[in-house]
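*Asks:* Sharing a model prediction with you, sequence too.
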Amino acid sequence: MTTEAVTIKRLGAQGDGIAEGPDGPIYAPFTLPGESVALAVNKSHGTLMSVREASPERVEPHCRHFGPDGINGTCGGCTMQHASDTLYHGFKRDLVIAALKSKGLTPEVAPLITAEPGQRRRAVFTARKTEKDLLLGFNQAESHHIVAISECPIASPGIVSKLATIAKVGAAMAVNAEPFRITVLETLSGLDLSVDGIKKLDDRERRRTVEAVLGERGIARVSLNGEIIVEPVKPVIDFGGVSVSPPPGSFTQATAQAEEAMAKLVLDHLGKSKRVADLFAGCGTFALRIARKARVHAVEGEDKALKALDLAARNTQGLKPVTIEKRDLFRRPLMAQELKVFDAVVFDPPRAGADVQCHEIARSGVKKVVAVSCNPVTLARDLSILVAAGYRITSVTPIDQFLWSAHVEAVVTLEK
């Protein structure tokens, strides 16, 4: 390892500053373009030692866990608190532009729909039992070291105010000193805690967990590896006026505000479509909203999520018919012939994207398509399939719901 003085040239896709070293690029977290910095360099990785000449875009971090002066980020939950809003928002939008350009796509990209502090309703904490209590926080970047937190500016006040309660429940469940994860979802009826990384609980540990939950207020449910341990009340989330009780650990959008923005873009593009296919439908984020105006066929590979969607649709008055289908769309996509009966298709796949399904959408000729993605790279690949088949991109909207990170959502609308 050597110490080198370098100038940061640009930001990489993960938000790291990039300098040109004698043996190639050096990636340095917590640096900004134009800065003169001292790095401890190990191969292509640089650890920031000091900022000799700061960028005018460098700002004071919002959270003390991020690190002193934003130089040595300790928490690992955020990577870009040291960047001004102007630089940060441009970085997020540019991630989408660059991914599209790499596939020869140059549509107009709208300004970023921004995120604000205190909006995250879902957070994943790492926990570990110590001799005295429970360590609850986030893993330091590139490390298994857990940084205990007492504040979190990105998380909702409902989560932050219950950190002690979450730790109490975690301590009741901890069976040894091995680290485990607690995924926290703020719902309308209380916090939903989904724990994994603990193999099982014996009867005594289960009783201890139940007592810890019942002795506190604001916890709706606690589950372990998908099994409900205690559920004082059903967790409930709202999808455009439809109440849904998601299964333990089920995927939900990280912020309600971003979800609403995405849903509006989807619904506006669908317009007067009468029959819509919602692929990778989850618990019904889009399907249940679409059902206010159109018949929906919701396709999802996860059985419990699909059942939650179906139950919500059946128990809500005023919706158009909603049909469901359990199907692994990676291995068995909806075929072009099956898609021809629909006026529009919405798809929101995991980070791996939906290339196999997109080939079938392209062959189907369905008039309107909406692509929702959390990965600009696989999104660009999928869009290139549709564009090659004669679809025209009508809008691209980047959306930030993972504040001060290098992750960005996007909603893209297309027409045949």
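*Replies:* Looks like it arrived, so ask away.
*Asks:* CA only for contacts and neighbour counts going forward, please
*Replies:* OK.
*Asks:* Spatially nearest residue to the spatially most central residue of the chain, not counting backbone neighbours?
*Replies:* Residue closest to the mean C-alpha point of the chain, counted by Cα atoms, centre = their mean, is A254 at 5.3 Å. What sits nearest to A254 in space, not counting adjacent residues and going by Cα to Cα, 6 or more residues apart in numbering, is R122, at 5.2 Å.
*Asks:* I'd like to know how many residues surround that neighbour.
*Replies:* Using other Cα atoms under 10 Å, the number of residues around R122 comes to 23.
*Asks:* Could you verify my assumption that it touches L191?
*Replies:* No. With contact defined as Cα atoms under 8 Å, R122 does not reach L191; the gap is 9.5 Å.
*Asks:* next, the one to line up against it:
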Amino acid sequence: MTLTIERLGHRGDGIAHGDGGAPVFVPLTLPGEVVDGEVEGDRMPAPRIVTPSADRVKAPCRHYKACGGCALQHASDGFVEQWKAGLVTSALAAHGIEAPVLGVATSPAQSRRRAVLSGRRTKKGALVGFHARASDTIVEVPDCQLALPEIAALLPMLEKLTQTGASRRGELSLTVTWSGAGPDISVTGGRELDGPFRIELAGFAEQHGLARLSWDGETVVERHPPAQSFDGIETVPPPGAFLQATRHGEASLLASLRDAVGGAKKIADLFAGCGTFSLPLAKTAEVHAVESGADMLKALDTAWRRGAGLKRVTTEARDLFRRPLLRSELAGYDAIVIDPPRAGAEAQSEEIAASSVPVIGAVSCNPVTFARDAAVLIAGGYRLEWLRVVDQFRWSTHVELAARFVR
């Protein structure tokens, strides 16, 4: 069947219409391309490109067709930027909201400081990499174009760790973070951590120069504190804690928040994590950091106490989904910074909408829930003044943004 790709879906597949107008999903294609192939159900799994788009480029990674880590390496950077900005504006338009997009900040290749890899034992040793598209097959990626070269260089060591720690049929999840002290590795899904195995892992960490090795949430050994720098403020996150994927992306989001809430003297930072934004903002403002994870708040507080020249930072462990800060508790703040997970923060947005806080700096990793929450704020009297798109998950369908709301 010959089809013409009309647009990309939110997962990056091309969408065409087949017999009877039913949608057909075609991977690794671009709008305007004519493709030919067999249709299986609602998919054309192996299309032949008859007429390529002017935006089609050669994928920079030789693993691209097999690996599921990237979805858009066949598209030009300019196309990807416009497409991701369009995901944001379309999500807002569904709620009748318009706002200027001030630009798209795209992180460079080989800049991811954190990667979640899969590991599985084999008859000959072990296999470590990313899953193939729509499959549980693991694809080796020795020259990955996403991760820092320092992380890519760890693959042989991770294979040895998988041989040591994986069960016969199980699969390890290996979260690898590059820190100022070297590799910080957190593993889940492996063997039970008994005494002899703990000693074996500690020796492994020493042999391979790991800063920290954690197993199913428990720190086995910390040879050196695996510090991360948040705008020059040294912080040691707990094992496997959330971090912005690239330093470039983190800096872009922080710069946007400073543009959004600059001049504020008292800020509430909601979903504060380990202090990615709280600590840098404390250079000019008092900050109250709210986060559900007590271990992350402990890391934040320790970093603040060791930091120099920072204004007062207070912390509060609180589940903002079940117990959002009430409008009465928000009184007296000059600004709010909010960076919820993908589910957004609908309940918290309702309380903010009823508050008198004059300005909000918002970060989001999901345009759909951001648009939903933005509609709540706008109904409460705020105006979405501007937003910036931040693409630190290069070549993926993932998109982040920062925005400024004013009352």
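*Replies:* Cool, got the structure. Being a predicted model, the structure only gives us computed values, none of them experimental.
*Asks:* corresponding residue for the residue nearest to the centre of the first structure in the second structure?
*Replies:* With TM-score structural alignment as the criterion, the equivalent of A254 of the first structure in the second structure is A245.
*Asks:* looking at the second structure, where would I find the counterpart of the helix or strand that contains A171 of the first structure?
*Replies:* For A171 of the first structure, the host element (DSSP states H and E) is helix 163-173. The aligned range for helix 163-173 of the first structure in the second structure is 155-165, by TM-score structural alignment.
*Asks:* Can you give me the buried ones in the matching stretch?
*Replies:* Buried residues in stretch 155-165 of the second structure, counting neighbours by 16 or more other Cα atoms under 10 Å, are found at L155, L158, E159, K160, L161, T162, Q163, T164, G165.
*Asks:* What separation do you get for the fourth one and F204 of the second structure?
*Replies:* If I follow you right, that is K160 of the second structure. 9 Å (Cα to Cα, to the nearest Å).
*Asks:* quick one on the thing from earlier: got a list of contacts for the match of helix 163-173 of the first structure?
*Replies:* If you take Cα atoms under 8 Å, 6 or more residues apart in numbering as the criterion, stretch 155-165 of the second structure is touched by 119-121, 125-128, 142, 172, 190-191, 204, 208.
*Asks:* Which one (most neighbours) among the residues you listed?
*Replies:* G119 (30 neighbours).
*Asks:* residues touching it, list them.
*Replies:* If you count contacts by Cα under 8 Å, 6+ apart, then G119 of the second structure has 126-129, 138, 158-159, 162, 166, 171-174 around it.
*Asks:* Aligned to it, what sits in the first structure?
*Replies:* Using TM-score structural alignment, G119 of the second structure lines up with A127 in the first structure.
*Asks:* same check, this time on A91 of the second structure
*Replies:* Per TM-score structural alignment, A91 of the second structure is aligned with A99.
*Asks:* Was I right to think that match contacts P376?
*Replies:* Yes. With contact defined as Cα under 8 Å, A99 of the first structure reaches P376; the gap is 5.7 Å.
*Asks:* Onto which residues of the second structure does stretch 50-64 of the first structure map?
*Replies:* The alignment of stretch 50-64 of the first structure onto the second structure (TM-score structural alignment) spans residues 48-62.
*Asks:* Which positions in that stretch come out as buried?
*Replies:* For stretch 48-62 of the second structure, a neighbour-count test (16+ other Cα under 10 Å) marks I49, P52, S53, D55, R56, C61 as buried.
*Asks:* Give the aligned equivalent of H17 of the second structure in the first structure.
*Replies:* In the first structure, H17 of the second structure lands on E20 (TM-score structural alignment).
*Asks:* Next, count neighbours for that match.
*Replies:* Count around E20 of the first structure with other Cα under 10 Å applied: 15.
*Asks:* what's the average distance of whatever helix or strand it lives in to the second structure?
*Replies:* Assigned by DSSP H and E, E20 of the first structure belongs to strand 17-21. Once fitted to the second structure, strand 17-21 of the first structure is off its aligned match by 0.6 Å on average (mean Cα distance after the TM-score superposition for the first structure).
*Asks:* and the helix or strand following that strand, what does it pack onto?
*Replies:* Sequence order places strand 24-28 as the next helix or strand after strand 17-21 of the first structure, per DSSP H and E. If contacts are counted by 3 or more Cα pairs under 8 Å, 6 or more residues apart in numbering; DSSP states H and E, strand 24-28 of the first structure sits against strand 17-21, strand 45-53.
*Asks:* Would you mind giving these as TSV with distance to D343 of the first structure added?
*Replies:* Output for those, formatted as TSV (distance: least, Cα to Cα, whole Å):
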stretch	distance to D343 of the first structure
strand 17-21	45
strand 45-53	50
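*Asks:* Quick check: which of these is nearest to I393 of the first structure?
*Replies:* Of all these, strand 17-21 sits nearest to I393 of the first structure, with 31.8 Å by Cα to Cα.
*Asks:* Great, nothing more from me.
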